[in-house]
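Novice: Sequence and computational prediction follow.
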Amino acid sequence: MDNSITVTICCLTYNHENFIRQCLDGFMIQKTNFHFEVLVHDDASTDKTQEIIREYVAIYPDIIKPILQEKNQYSKGIRTILASFCYPKAKGKYIALCEGDDYWIDPLKLQKQIDFLENHPEYAMVYTRSNVYNQSKCKMEDNLIGREFNDFNDLLIINRIPTLTTCIRTNVLMEYTNDIKPEKHNWLMGDYPMWLWIAYHYKIKFFPEATTVYRDLPESASHSQDLQKRERFALSVIDITTFYIKKFDIVPSKEYWEAVNASYYHYYDTYIRKGNYKKARHYAKIIDLNYVTDRMRKKVRLFPIRYIKFKIRTLFN
């Protein structure tokens, strides 16, 4: 760790030519009484993202440090880009995260976060609220993302932490990667497992102000129009929480099980409406009827009748 660098900003990009300037500008407006660096990892973009990054490197050679891949690492099966390529190069005592299609708007974001962490060593991480820009509608949404959570069990129910708002102690991130070894898991997101691990071991501070803008893109994993893509993402979230429940020997709350079974029911109902009874049958088997509403319970209990009718129809068609 370089004592002259207080914060390392890690930025991941891929085909962000329309957004990366605004992202990098958000870093460069930061007003701090300490030095920071920006590690920009581009995963072999096929557009002009790398060209734009090089422009900024020429202007800020002592701050912006590019990691420009010639071959796409994600397609090679590397899901832990930050842990594999960015964290090992980080010189800062703290790490802040922001992807190349999001951006910061508060010039004092880093200063306020570092002031707090320096004065409160019992906290491992801070985060804030974030504005949301709907790219499809070309407008800022009214609702903010980012909410305070009470404890680990609360965070198990839903991820309340916007990644682009966070600032974390580097040594804590190293502890996480050494303990969990995220590269050995096939999780579809890298942030939520980190937040859960940190929340279990340390205190996390929430600031209520919005310091950033999250860009809501229609083809992100959580908002995709592709049903299978959304389903894989939702099941990966459950896989992550199940891992930590077992690892830490946690007894989840009733609210957690309600959230899990609501997710299962959503895909059960979706596949019923699409006429995919094979997939619907899978979810009908795993839904725990103790944790769903009366309406949901009634519809799931009717599935055997629906399935028999479906099988009869297929026999005579």
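Specialist: Thanks, I have the structure now.
Novice: From here on, just use CA atoms for contacts and neighbour counts.
Specialist: Will do.
Novice: Tell me the buried residues in stretch 99-119?
Specialist: 99-107, 109-111, 113-114, 117 (16 or more other C-alpha atoms under 10 Å).
Novice: Those residues in helices, which ones?
Specialist: Among those, DSSP state H puts 109-111, 113-114, 117 in helices.
Novice: tell me the two of the buried residues of stretch 99-119 that are most distant?
Specialist: Largest separation among those by C-alpha to C-alpha: 101 and 117, giving 26.7 Å.
Novice: Comparison target, given below:
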Amino acid sequence: MRELPDENNITASWTSEITQPLVSIICTTFNHVRYIEYAISGFLSQITSFPFEIIIHDDASTDGTADIVREYAELYPNIINAIIQQENLYSRNLKRDSYVFPLLNGKYLAHCEGDDYWTDPDKLQKQVDILESDPGCSMCCHRAQILYEDGSTRLTPDFGCLHPFPENRIFYQGGSSVATATMVARKELYINRPEWGKSSPVGDMPLKLWYSENGRIAYLPDVMAVRRLGTPGSWNDRIRGTEKEKDYYVRMVHMLNEYMAHTSKRKMDVLLKTFDYEWELRKKFGIKKFLVKANVIHSRSKYYWFFGIWLLKSIQKKVEKIVRK
């Protein structure tokens, strides 16, 4: 863990012309006692010319995570705002929005889960500079390192410096090519998310779709964050093999159905992603009835045509894996 500057050193570079935070960093955490300090360290190491704030929402952790969050909030009272739940919201199907929204003062929002972290002290400055220079840019993202629990790593694809970033790349590698920890976006879009996005069991996928619908996305090739996969106690780990995993796939298909009914773009990549979720429901839970609505692609014949494309792509992926081995 790097040595952290105190509050005065962090704010010394902030311009006096901006009195409100320009960026609100949102960090959601639950039982991340082994990782949360990495996340907080990455936030506090940011060197910017503008003020930023850090909102950390702890969903009633039981492993000491909340104690660490409180400690940092006391050390950085003018930067960190801690929300410590006494009862777990997720287990009651409740959203954090009503607790977090009133505290967001920034023009932009930066996202990072409590088990991920940032590695470049210039990350926020680079991304905000792009957003400030282009009012039509809805989100800026970048490359990341994927860190597995066994210590192995890989990098997300290098798409180069793209502005705008092609929308179909959002679903590249199952959506992992754009990690949540790399996203900085305009707050008004986040606050005014549509109903179809609110039905999703996770927040990042509908956010990426919504941001791409409402402006250009900028992509930087710099590796400036780490996304952990396979973390014990993570959301994915907790639902794996349970009814909640089945519910996740069903709700994701319904969300994408609603999105395709809402948009006029009829994106092939979105439809192919719904078939990925459909296949998981068939393979893991024996659900054979397709949930994708044919009317979102106008006709039954097109439905089967798209399914054929998905099947060919799935076979191609398996062949590529075999060749790599």
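Specialist: Here it is on my side, so go on. Fair warning: this is a prediction, and the values are worked out from it, not measured in the lab.
Novice: Overlay them and tell me the TM-score.
Specialist: The pair, once superposed, lands on a TM-score of 0.76 when counted by TM-score structural alignment, normalised by the length of the first structure; 279 aligned residues with a C-alpha RMSD of 3.1 Å.
Novice: which stretches of the second structure form strands?
Specialist: 23-29, 52-58, 80-84, 108-111, 117-118, 137-148, 153-155, 184-186, 216-229 (DSSP state E).
Novice: Out of those, which is closest to residue 167 of the second structure?
Specialist: strand 216-229 (8.0 Å).
Novice: mean deviation of the closest one from the first structure?
Specialist: Strand 216-229 of the second structure differs from its equivalent in the first structure by a mean of 1.0 Å after superposition (mean C-alpha distance after the TM-score superposition for the first structure).
Novice: Please name every helix or strand in contact with that strand.
Specialist: strand 117-118, strand 137-148 (3 or more C-alpha pairs under 8 Å, 6 or more residues apart in numbering; DSSP states H and E).
Novice: Serialize the strands of the second structure to a markdown table and add fields for distance to residue 320 of the second structure.
Specialist: Shown next, in a markdown table, are the strands of the second structure (distance: least, C-alpha to C-alpha, whole Å):
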| stretch | distance to residue 320 of the second structure |
| --- | --- |
| strand 23-29 | 36 |
| strand 52-58 | 41 |
| strand 80-84 | 45 |
| strand 108-111 | 33 |
| strand 117-118 | 31 |
| strand 137-148 | 20 |
| strand 153-155 | 17 |
| strand 184-186 | 33 |
| strand 216-229 | 22 |
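Novice: Excluding covalently adjacent residues, which one is nearest to the residue positioned nearest the centre of the first structure?
Specialist: Of all residues in the first structure, the one closest to the mean position by C-alpha atoms, centre = their mean is residue 191, 4.5 Å from it. Distance criterion C-alpha to C-alpha, 6 or more residues apart in numbering; nearest residue to residue 191 of the first structure, sequence neighbours excluded, is residue 163 at 6.7 Å.
Novice: separation between the aligned partner of the one you found in the second structure and residue 140 of the second structure?
Specialist: Mapped onto the second structure by TM-score structural alignment, residue 163 of the first structure lines up with residue 180. For residue 180 of the second structure, the distance to residue 140 of the second structure (C-alpha to C-alpha, to the nearest Å) stands at 11 Å.
Novice: Just want to know which of those two has more residues nearby.
Specialist: residue 140 (28 against 24; other C-alpha atoms under 10 Å).
Novice: Please pull up the equivalent of the more buried one in the first structure.
Specialist: By TM-score structural alignment, residue 140 of the second structure lines up with residue 126.
Novice: what does residue 104 of the second structure give?
Specialist: So residue 104 of the second structure corresponds to residue 90, using TM-score structural alignment.
Novice: Surely that match is in contact with residue 8?
Specialist: Yes. Here residue 90 of the first structure lies in contact with residue 8, judged by C-alpha atoms under 8 Å, at a distance of 5.8 Å.
Novice: Looking at those two, which is more packed in?
Specialist: residue 8 (27 against 21).
Novice: mind listing what the alignment partner in the second structure of the more buried one touches?
Specialist: When the second structure is aligned by TM-score structural alignment, residue 8 of the first structure is paired with residue 24. Residues near residue 24 of the second structure by C-alpha atoms under 8 Å, 6 or more residues apart in numbering: 52-55, 104-110.
Novice: Return the closest of the residues you listed with respect to residue 30 of the second structure.
Specialist: Nearest to residue 30 of the second structure among the contacts of residue 24 of the second structure, with distances taken as C-alpha to C-alpha, is residue 55, at 14.2 Å.
Novice: coming back round to it: residues shared between the contacts of residue 90 and residue 8 of the first structure?
Specialist: Going by C-alpha under 8 Å, 6+ apart, residues that sit against residue 90 of the first structure and also against residue 8 are residue 39.
Novice: ok, of the ones in helices among the buried residues of stretch 99-119 of the first structure, which one's closest to residue 76 of the first structure?
Specialist: residue 110 (33.7 Å).
Novice: what does that closest one align to in the second structure?
Specialist: By TM-score structural alignment, residue 110 of the first structure lines up with residue 124.
Novice: Pretty sure that match sits against residue 46.
Specialist: Yes. Between residue 124 of the second structure and residue 46 there is a contact under C-alpha under 8 Å: 6.9 Å.
Novice: dump the residue contacts of residue 212 of the second structure.
Specialist: With C-alpha under 8 Å, 6+ apart, residue 212 of the second structure has these contacts: 138-139, 167.
Novice: what about the first structure, which of these hold up?
Specialist: Compared against the first structure with both residues aligned by TM-score structural alignment, their matches' C-alpha atoms under 8 Å, the contacts of residue 212 of the second structure retain residue 167.
Novice: Highest neighbour count among the contacts of residue 212 of the second structure?
Specialist: Most surrounded of the contacts of residue 212 of the second structure: other C-alpha under 10 Å gives residue 139, at 31 neighbours.
Novice: which residues touch the closest residue to that one other than its chain neighbours?
Specialist: Distance criterion C-alpha to C-alpha, 6+ apart; nearest residue to residue 139 of the second structure, sequence neighbours excluded, is residue 185 at 4.2 Å. Neighbour list for residue 185 of the second structure: 108-110, 131, 138-140, 211 [criterion: C-alpha under 8 Å, 6+ apart].
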